[in-house]
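> Give me a 3D structure for the following:
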Amino acid sequence: MRLRIATFNVENLVSRNAYGPKARPQTGPALSLFDFADPEMRDHIQAAIAVALEDDERLATALAIAETRADILCLQEVDGLGVLAPFLSNYVHALGDIRYGHMRLEPGNDPRGIDVAFCARKDLVDDEARIRSRSWREATFADLGVHDDDLAAMGIAAESRVFNRDCLEVDLDLGETSLTIFICHFKSTGYGPRSGSPVLRRAEARAVRAIVERRFGAGWREASWIVAGDLNAATSAILPGGAIVDVSDSGLEPLLDDFAVDPARSLPPGERWTYFHRETAEGRVLAERHVQLDRVLLSPALAAANPGARVEILRRGLPYRVPLDPAHPDRSIGHLATRADRYPRIGWDRPRASDHCPVVVEIDLPPAPA
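Have a look, this model is predicted:
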């Protein structure tokens, strides 16, 4: 059975005008130009700006999803089913011929309320009971045996929750075969306390590995499972001009060392990126790099059954400020803004589909063992 599986961080698909500790960051620039004497009027104007911006951005997000032609979507940064369902109905289904349903989402641990979500082609299964899900949001470091001295040195107790968002486990009974997917969104490098360290992401990676090994026991290598999501760490970086440097301490080692297989390794090294990072200070660019934060990792059995798995990274939803060719020497506005290689209505920085790229992997699922 052939399936196309996509992971996509859709960047704050939220139903609220304000979330977590701050309002939508997209509305700030326009509001800064006006002085509102009446706070209530300011709130109304902010909501109106948010709605207008959201329509442009969600059209682009839907175009990216439609281009994946995925049978299964693993999404990150979704506010809840109350926003995911109308987004699929009014945006994605209006652009493509695939109809999605079978949605699964559980409130996770992120303070902004952005969660991981699953949805699949409606005709993939004929009975909701054939899709089962479980959230691991309550699991602690102690529960999964991943607490260590590095975490203790950061003041993190063994009884703390290990996942900063969630690990959503989804089982699919597909008749002649089956598949288990673990959807993750690891700790960010730049948001909230404890940011910037690979220690937490390494603990999350170890926790996912422990969940897989407990679930399948000694036969975990022979089972059909996938780990998908925004893992917020890279094992290498592409520098301006195309030079590639290794990242020695990504935190992803527990998942990538003798465990899961990343089929994106079949791509040329200069094509293995899903996110563009730029560091600036006082108007000057200090560093730029293209990195792969988003992955669809295959179990050893799935990797062996799909040695030529097709991998696509879709970049037409990125803003024009992002160079799609890391090796091209011209980073000027004049060059980048005239590429005509993005979706309609994409802007210099916004509107955009997301700051991440969808990753699609096409595989054949082997029959379930007798």
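
> alpha carbons only for contacts and neighbour counts from here, please
Will do.

> where exactly do the helices run in the stretch 51-200 of the chain?
81-87, 93-95, 149-153, 198-216 (DSSP state H, counting those that start in this stretch).

> Could you list every helix and strand that the second one packs against?
In other words, helix 93-95. With contacts defined as 3 or more CA pairs under 8 Å, 6 or more residues apart in numbering; DSSP states H and E, helix 93-95 has these neighbours: helix 39-68.

> Adding mean neighbour count, write the helices of the stretch 51-200 of the chain out as JSON lines.
Output for these, formatted as JSON lines (neighbours: other CA atoms under 10 Å):
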{"stretch": "helix 81-87", "mean neighbour count": "15"}
{"stretch": "helix 93-95", "mean neighbour count": "16"}
{"stretch": "helix 149-153", "mean neighbour count": "11"}
{"stretch": "helix 198-216", "mean neighbour count": "21"}
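
> Let's have those helices in JSON lines, adding distance to Arg137.
Listed next are these as JSON lines, based on distance: least, CA to CA, whole Å:
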{"stretch": "helix 81-87", "distance to Arg137": "17"}
{"stretch": "helix 93-95", "distance to Arg137": "30"}
{"stretch": "helix 149-153", "distance to Arg137": "18"}
{"stretch": "helix 198-216", "distance to Arg137": "11"}
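
> structure for this one too, so we can compare:
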Amino acid sequence: MFFNAEDAMRLAVYNVENLFDRARVMNLEDWAAGKPVLDRFSELNALLGKAAYDQADKSRMGILMTELGLGKQDQGPFVLLRRNRSGLLTRPRTGPLTITADGRADWVGSLELRDEPVNHEAVLNTARVIHDVGADVLAVVEAESRPALAEFNRIMMPAVGGTPYRHVMVIDGNDPRGIDVGLMTGWDHRIGRMRSHVDDRDDGDRLIFSRDCPLFEVSTPGGQIITVLVNHLKSKGYGKPAESDAWRQLQAARVADIYRELVAAGQTHVAVVGDLNDTPDSAALQPLLVATDLRDIATLPGHEDGGYPGTYDASAAGNKIDYILLSPALQARTRASGVFRKGMWPGARAKRWPAYSTIRKPMEAASDHAALWVDLDL
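Below is the predicted model of the structure:
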């Protein structure tokens, strides 16, 4: 872990893109091939969740199920329909399936994405990134669950010569795909008070966070309290762009409100971290990046980005979607910050950045995301 002052702390955030298992459709090398599946999955899930189904709903459900490979059975190539009790549909020997339920209360079950194991070398490379970044406090994005993150910490960190973190916490969020956010801390940085915002709703009673915005209070060896808000805002990956932009802006505004509430309560050492799924100039992120006094570490003196402004994929400016945002008190305590890309695929021909020798093809990359870190002298 990082120590070169009496009460110094390295804070980092890393989108690990799942540790052991990942939705099969999200493991495809060609994102364009998976997007239509996720679009249909999202639409069908929304329809299945309605209290009452009209004839148009039933017709559309049948079409979507057939397109997802559920026309003849409950398991398609990417999607699984769990029916713990029948009543949702019938599949006649001839003709298309028929939705027989009149609403969500008429059947028991769920629609799920099918998982498959993540490439083993990719899992090892993920552990290498975490070991080499050496954070005292690490926010993790896209962890399957607390048991999965704890198992990864216990087994994979020693496998690459690292020390397991002492504290591992993930609070289940709203995403049915099992991509939650959590926090790992070293022996001298204890997780204290935690608060989930998983049930926060807008004026129309819709859930605000597609995952969660958990609050973690971390105590340092010197007795300081750092409050960390971990985020994974709505993706641009599927759904209508205007709707996802609006939802992401709603989420950013709620995070900003939570931050202001903390400041009003006297908490000055606050960090907002995570995959915000949008660029600094986007309208969606303005409630956080412009309407508060939080500042992105990328804008602070001494930040090292390796010549690439982005944090995802090719790391161009349009790929800047991961953030560590600091309150004024933490901005004043910043000593250095940077982007760690050795676990990312560097490109087939022109190697954009130094990568681990164990990354020989894209599937072996630890993640499409870089890890971000900041050193704080507290």
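
> Give me the TM-score for this pair.
TM-score for the superposed chains, counting by TM-score structural alignment, normalised by the length of the first structure: 0.70, backed by 289 aligned residues with a CA RMSD of 3.1 Å.

> ok but Leu11 of the second structure is inside a helix, no?
No - counting by DSSP: H, G, I helix; E, B strand; the rest coil, Leu11 of the second structure is not part of a helix but strand.

> Quick one: neighbours of it, just the number.
24 (other CA atoms under 10 Å).

> Show me what it lines up with in the first structure.
In the first structure, Leu11 of the second structure lines up with Ile5, judged by TM-score structural alignment.

> Now do the contacts for the closest residue to its match other than its chain neighbours.
Closest residue to Ile5 of the first structure apart from its sequence neighbours, by CA to CA, 6 or more residues apart in numbering: Ile72 at 4.9 Å. Taking CA atoms under 8 Å, 6 or more residues apart in numbering, we find Ile72 of the first structure in contact with Leu3, Arg4, Ile5, Ala6, Phe118, Cys119, Ala120, Arg121.

> Helices along the stretch 1-150 of the second structure, start to end?
Remark: helices assigned in the stretch 1-150 of the second structure by DSSP H, counting those that start in this stretch are 31-48, 55-67, 120-133, 146-159.

> and the first one with helix 55-67, angle?
The one in question is helix 31-48 of the second structure. On the basis of axes from the mean of the first three to the mean of the last three CA atoms, to 10 degrees, helix 31-48 of the second structure is oriented at 140 degrees to helix 55-67.

> Show me which positions of helix 31-48 of the second structure end up buried.
Gly34, Lys35, Pro36, Val37, Leu38, Asp39, Arg40, Phe41, Leu44, Asn45, Leu47, Leu48 (16 or more other CA atoms under 10 Å).

> from what I can see the fourth one touches Val25, true?
Yes - between Val37 of the second structure and Val25 there is a contact at 7.3 Å, judged by CA atoms under 8 Å.

> Spell out which residues are contacts of both of these two.
In contact with both Val37 of the second structure and Val25: Phe78, using CA under 8 Å, 6+ apart.

> circling back: which among the helices of the stretch 1-150 of the second structure is found nearest to Ile208 of the second structure?
helix 31-48 (15.4 Å; CA to CA).

> Map Gln292 of the first structure onto the second structure.
Looks like Gln292 of the first structure aligns to Lys320 there (TM-score structural alignment).

> Now that match: closest residue in space, sequence neighbours ignored.
Gly310 (3.8 Å).

> before we move on, back to that, tabulate the helices of the stretch 1-150 of the second structure (JSON lines), appending distance to Lys361 of the second structure.
Below are the helices of the stretch 1-150 of the second structure laid out as JSON lines (distance: least, CA to CA, whole Å):
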{"stretch": "helix 31-48", "distance to Lys361 of the second structure": "16"}
{"stretch": "helix 55-67", "distance to Lys361 of the second structure": "31"}
{"stretch": "helix 120-133", "distance to Lys361 of the second structure": "10"}
{"stretch": "helix 146-159", "distance to Lys361 of the second structure": "21"}
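
> Ok, which of those helices comes nearest Leu325 of the second structure?
Each of these has some distance to Leu325 of the second structure by CA to CA; the shortest is helix 120-133, at 18.2 Å.

> Report the aligned residue range of the first structure for that closest one.
Helix 120-133 of the second structure maps onto residues 55-68 of the first structure, going by TM-score structural alignment.

> closest one to Glu106 of the first structure among the helices of the stretch 51-200 of the first structure?
Of all the helices of the stretch 51-200 of the first structure, helix 81-87 comes closest under CA to CA, at 8.9 Å.

> In the second structure, which residues correspond to the closest one?
Counting by TM-score structural alignment, helix 81-87 of the first structure falls onto residues 146-152 of the second structure.

> re the thing from before, and the helices of the stretch 51-200 of the first structure: which comes nearest Cys167 of the first structure?
Here helix 198-216 is closest among the helices of the stretch 51-200 of the first structure (CA to CA), at 7.5 Å.
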